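Novice: need a structure here:
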Amino acid sequence: MNIKTVEELFIHLLSDTYSAEKQLTRALAKLARSASDEKLVQAFQAHLDETQGQIERIDRVVESDAAIKIKRMKCAAMEGLIEEANEVIESTEKNEVRDAALIAAAQKVEHYEIASYGTLVTLAQQLGYKQAAKLLSETLEEEKATDIKLTDLALGSVNKKAGNKS
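Specialist: Next comes the predicted model:
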């Protein structure tokens, strides 16, 4: 990787984020199957649909400007976060404790995505990619909303039920 300009940095980070979203689509279905709380299952399924829309939005970012071309790469950070989630699944029974751990794993993913999209929006604005900045901002807001939903699930019921398991 030899990045010399802010434009090259933007393309690199956008490509990395695209990879992250693709990896996440595969992981979310497994998270949904691994959860026992019905509201958490529904949250993972809804986020899967949303993530597919976010991938389409990145495709629209690429279509919005001829200078933006995604590179094939693998997001190592998302790969690690998904591996952590898989370790949670393998080391816990399908119950409230696993649900609490799955929320924690999912929030790590959300925080990574919030940081990624926040940076992309800033760079797109700096580079004058107005349409890209608008599209990426939409995704940023969705990621923040998902993080809040996960917090609400944890505080509303899942963590309380998990606490009663001890």
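
Novice: from here on, contacts and neighbour counts on C-alpha atoms
Specialist: Noted.

Novice: now do the helices in the chain.
Specialist: 6-34, 38-64, 76-91, 96-127, 130-153, 159-163 (DSSP state H).

Novice: okay, the angle between the longest one and helix 6-34?
Specialist: By that I understand helix 96-127. 160 degrees (axes from the mean of the first three to the mean of the last three CA atoms, to 10 degrees).

Novice: buried ones in helix 96-127, by neighbour count?
Specialist: 96-110, 112-114, 116-121, 123-124 (16 or more other CA atoms under 10 Å).

Novice: returning to what we had before: I70 is nearest to which of the helices of the chain?
Specialist: The minimum distance between I70 and the helices of the chain falls on helix 6-34, with 5.0 Å, by CA to CA.

Novice: please give me the structure for this one as well, since I'd like to look at both together:
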Amino acid sequence: METLDKLFEDTLRDIYYAEKAILKNLPKMARKANSTELASAFETHIEETEGQVERLEQIFEMIGKSPRGKRCPAIDGLAEEAGEIMQEAKDDMVRDAGMLAAAQAVEHYEISRYGTLAAWAEKLGLSDAVPLLQATLEEEKLTDQKLTELAVSEINVEAGNAAEKNETNKPRAPKKVAAK
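Specialist: Okay, the predicted model is just below:
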């Protein structure tokens, strides 16, 4: 990668791979969600992601390249982390909190990538690509905001209640009294 246009193409392939991976993982997360609101958020984002993939394919066409992904270790790691949470969390609400946090980590990655790509597209004079990248960037920011609101209003509250319930059911060790 000796030029900005090659770096742009490489990063475009990275996010294309990431979006395809997200499309594979979101349905699993929607099925595992205990909260109907969280499941709905995941399902809504599936539809948005499909549109984002279409936009990326349009950009590939603009630059005269075939839409092809490049393995993205970052998204693979985030997907693996989400998978572990889905498998290991015993409490439904704790699982929801973990999946929501994993989804937000993905959103933050995407926000970073799309912001960078939009700036590079502008610098490269890819004026038709800029609004497509900006549209996706705004969708990702809005999704992150909705997930934050869901976390604060419901998911983290319920997960915290589950933790408190589990704590009250555990036998407590006697308190040690300090000698005077």
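
Novice: list the TM-score for the superposed pair.
Specialist: For this chain pair, the superposition-based TM-score is 0.94 by TM-score structural alignment, normalised by the length of structure 1; 163 aligned residues with a CA RMSD of 1.1 Å.

Novice: related to what we said a few turns ago, would you turn the helices of structure 1 into JSON lines with distance to I70 of structure 1?
Specialist: Shown next, in JSON lines, are these (distance: least, CA to CA, whole Å):
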{"stretch": "helix 6-34", "distance to I70 of structure 1": "5"}
{"stretch": "helix 38-64", "distance to I70 of structure 1": "7"}
{"stretch": "helix 76-91", "distance to I70 of structure 1": "16"}
{"stretch": "helix 96-127", "distance to I70 of structure 1": "13"}
{"stretch": "helix 130-153", "distance to I70 of structure 1": "13"}
{"stretch": "helix 159-163", "distance to I70 of structure 1": "40"}
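
Novice: show me what contacts the residue positioned nearest the centre of structure 2?
Specialist: By CA atoms, centre = their mean, structure 2 has its centre lying nearest to V106, at 2.5 Å. Residues in contact with V106 of structure 2 (CA atoms under 8 Å, 6 or more residues apart in numbering) are I75, L78.

Novice: ok, it to L23 of structure 2 distance?
Specialist: Using CA to CA, to the nearest Å, we find V106 of structure 2 at a distance of 12 Å from L23 of structure 2.

Novice: again with I59 of structure 2
Specialist: 19 Å.

Novice: same question, E50 of structure 2
Specialist: 8 Å.

Novice: can you check E2 of structure 2 too?
Specialist: In terms of CA to CA, E2 of structure 2 sits 32 Å off from L23 of structure 2.

Novice: higher neighbour count, the two?
Specialist: L23 (18 against 6; other CA atoms under 10 Å).

Novice: which one is the more buried one nearest to, not counting chain neighbours?
Specialist: Leaving aside its sequence neighbours, L23 of structure 2 sits nearest to I46 (CA to CA, 6 or more residues apart in numbering; 6.2 Å).

Novice: need the counterpart of that neighbour in structure 1.
Specialist: When structure 1 is aligned by TM-score structural alignment, I46 of structure 2 is paired with L48.

Novice: show me what contacts its match?
Specialist: Counting by CA under 8 Å, 6+ apart, L48 of structure 1 has contacts L24, T25, L28, A29.

Novice: from the residues you listed, which is closest to K149 of structure 1?
Specialist: Closest to K149 of structure 1, out of all of the contacts of L48 of structure 1 and judged by CA to CA, is L28, at 15.4 Å.

Novice: in structure 2, what sits opposite the closest one in the alignment?
Specialist: Counting by TM-score structural alignment, the partner of L28 of structure 1 is L26.

Novice: identify the residue nearest that match in space, chain neighbours excluded?
Specialist: Per CA to CA, 6+ apart, closest to L26 of structure 2 is F42, 6.0 Å.
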